[in-house]
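>>> using only what follows, build the 3D model:
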Amino acid sequence: MRIKEIIVVEGRDDTAKIKSAVDADTIETNGSAIGEEVIKRIRLAQQTRGVIIFTDPDFPGEKIRKTVAEAVPGCKHAFLPKHLAIPKNNRGIGVEHASVESIRESLSSVHEEMEDPVLEITTEELIEDGLIGSAVSRKRRERLGDRLNIGYTNGKQLQKRLQMFQITKSEYKQAMKAVMQEEQNE
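The predicted structure is shown next:
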């Protein structure tokens, strides 16, 4: 599988894992303190081939994703569910711990940001579905993010991410139905 876009990752281990799964080029941020030189390379990559941001499913990874997306508009996003990024010894979390199949799956479900998103899913719906303000909200948001391949986000950011990645009301409802069925089967 050849990826045309350049994939932005956090470090060398992520690059090695990506290259073991797909034929792709990467740019490494080397942590969340992204320098201007790295941003310049990402901007050039976006202009010439396009960019996919593929960071770890943790706080530093989300910070890097946000920093790059703000500095370089129009990037695509690939998300790895948290449970697929944890090694067997439970030490650390990251893209480098994921299976080749999980990497390929994440890269085949890339989302593109929309510049002027249309509000389809209201805050009231998120509250009604228990994604904001309930005891099970965090777990439901994790499951929803996995189902929609948009990653985990907190309650305040969920609506923005649904809009940003053009998740339709029907996609949302279908994913929520699956999340609720999962809960019932536990």
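>>> please count neighbours and contacts with C-alpha atoms only from this point.
Fine.
>>> and Thr48, how many neighbours?
Residues lying near Thr48 (other CA atoms under 10 Å) number 11.
>>> please read the previous query as pertaining to Glu70.
Neighbour number of Glu70 under other CA under 10 Å is 11.
>>> could you tell me whether it really is in a strand?
No. Counting by DSSP: H, G, I helix; E, B strand; the rest coil, one finds Glu70 to be helix, located in no strand.
>>> distance of it relative to Val9?
Distance of Glu70 to Val9, given as CA to CA, to the nearest Å: 16 Å.
>>> same check on Arg141?
24 Å.
>>> cool, and Arg43?
The gap separating Arg43 from Val9 is 15 Å, by CA to CA.
>>> just the strands in the protein please.
Using DSSP state E, the strands of the chain run over 2-9, 23-28, 51-53, 76-77, 111-112.
>>> now for Ala21, how many residues are close by?
The number of residues packed near Ala21 is 17, by other CA under 10 Å.
>>> my guess is it contacts Leu107. True?
No. Ala21 lies out of contact with Leu107 (CA atoms under 8 Å); the separation is 9.9 Å.
>>> so which bits of the lengthiest helix in the chain are buried?
Secondary structure assigned by DSSP state H gives helix 169-185 as the longest helix of the chain. Using 16 or more other CA atoms under 10 Å as the test for burial, helix 169-185 gives Tyr172, Ala175, Met176, Val179.
>>> need those in TSV (columns: distance to Met164).
Below are these laid out as TSV (distance: CA to CA, whole Å):
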residue	distance to Met164
Tyr172	13
Ala175	17
Met176	18
Val179	21
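>>> compare with the first, here's sequence two:
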Amino acid sequence: MGAKPELFELMSGTSPNKMFIPTRDEIVALNIIPQPGFHDFQLKPKDGLIVATATDERNPGPLERVYEIETLCWNQMPIINFYAASDRQGLSSEIASSETTHIDGFRISTDSGDFEYGKDRLKLYPGTRLLASLFLDSNGARAVGNGSALVVVNSYTASGVLMGGHITAPSGGDAAIVASFRGCL
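Okay, the predicted model is just below:
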């Protein structure tokens, strides 16, 4: 059912006249109630950089494409990359073209505030697993690293493309995301 095996160990280690009642932190840690969104970012080396990445197999649906979110600092620019699960789920050439797309930028909603970016801060990729690169400023990067965030590419028509995800961070932010943005802040 998705819970970690340690749950069974804790329950079976409880004496017959007692009941194991998990704390709020144990509920999350043991995956008793799966945490929604992208969480538990892991630092990884990639092309000479350090990136933070997380997947959410429940995020992609009939229209939504984002399976993985990656954060990094490249040339002192904080970037969020969106990936599909496979090249087959990537963007068509028509959707990725700046001349035919109806995508006008992206927005980030955090506890620290909302950030809007125009299409000049967004790059779309046709026919690959990499869907989009979102180029943030340092304020947006700080907000993403310091707490939960909803990151969504804006489409002003029914283009058939939804790209976004909810980054669920622990209290105080996600240390891996902060580390991946370190050279940009």
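>>> can you calculate the TM-score here?
Superposed pair, TM-score by TM-score structural alignment, normalised by the length of the second structure: 0.22. Supporting alignment: 75 aligned residues with a CA RMSD of 5.8 Å.
>>> follow-up on the earlier one: from the buried residues of helix 169-185 of the first structure, pick the one nearest Gly145 of the first structure.
Ranked by distance to Gly145 of the first structure (CA to CA), those are led by Ala175 at 9.1 Å.
>>> residues contacting the closest one?
Leu144, Arg147, Leu148 (CA atoms under 8 Å, 6 or more residues apart in numbering).
>>> reformat those residues as a markdown table; add distance to Asp14 of the first structure.
Converted to a markdown table, the contacts of Ala175 of the first structure look like this (distance: CA to CA, whole Å):
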| residue | distance to Asp14 of the first structure |
| --- | --- |
| Leu144 | 25 |
| Arg147 | 23 |
| Leu148 | 23 |
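>>> out of these, list just those in helices.
When those are checked against helices (DSSP H), the matches are Leu144, Arg147, Leu148.
>>> tell me how many other residues surround the last one.
Read it as Leu148 of the first structure. Neighbour count for Leu148 of the first structure, taken as other CA under 10 Å: 19.
>>> got the contact list for it?
Going by CA under 8 Å, 6+ apart, Leu148 of the first structure touches Glu171, Tyr172, Ala175.
>>> now, which of those residues sits nearest Lys160 of the first structure?
Relative to Lys160 of the first structure, the closest of these is Tyr172; by CA to CA it sits at 13.4 Å.
>>> distance-wise, check the closest residue to Ala149 of the second structure other than its chain neighbours relative to Gly145 of the second structure.
Counting by CA to CA, 6 or more residues apart in numbering, the nearest residue to Ala149 of the second structure once its immediate chain neighbours are dropped is Thr110, at 4.6 Å. Between Thr110 of the second structure and Gly145 of the second structure the distance is 10 Å, computed by CA to CA.
>>> so these two - more neighbours on which side?
Taking neighbours as other CA under 10 Å, Thr110 of the second structure and Gly145 compare with Gly145 leading, 23 against 20.
>>> out of the ones in helices among the contacts of Ala175 of the first structure, flag the one nearest to Val100 of the first structure.
Of all these, the one with the least separation from Val100 of the first structure (CA to CA) is Arg147, at 19.1 Å.
>>> grab the nearest non-local neighbour of the closest one.
The shortest distance from Arg147 of the first structure to any non-neighbouring residue, by CA to CA, 6+ apart, is to Ala175 (6.0 Å).
>>> Val68 of the first structure contacts Val38, doesn't it?
No. With contact defined as CA under 8 Å, Val68 of the first structure and Val38 do not form a contacting pair (9.6 Å).
>>> count the residues that sit near Lys19 of the first structure.
15.
>>> now do the same contact list for Ser20 of the first structure.
Going by CA under 8 Å, 6+ apart, Ser20 of the first structure touches Val100.
>>> state the distance from it to Arg2 of the first structure.
Ser20 of the first structure is 12 Å from Arg2 of the first structure, by CA to CA.
>>> same deal with Arg104 of the first structure?
In this structure, Arg104 of the first structure and Arg2 of the first structure are 10 Å apart, going by CA to CA.
>>> looking at those two, which is more packed in?
Neighbours of Arg104 of the first structure and Arg2, each counted by other CA under 10 Å, are more numerous for Arg104; the result is 14 against 9.
>>> what's near enough to touch the residue nearest to that one when sequence neighbours are not counted?
The shortest distance from Arg104 of the first structure to any non-neighbouring residue, by CA to CA, 6+ apart, is to Ala21 (6.3 Å). Contact analysis of Ala21 of the first structure by CA under 8 Å, 6+ apart lists Val100, Glu101, Ile103, Arg104.
>>> so the second one versus Arg140 of the first structure, what's the distance?
Put plainly, it is Glu101 of the first structure. Distance, Glu101 of the first structure to Arg140 of the first structure, using CA to CA: 24 Å.
>>> which of those two has more neighbours?
A count of neighbours by other CA under 10 Å puts Arg140 above the other of Glu101 of the first structure and Arg140, at 22 against 11.
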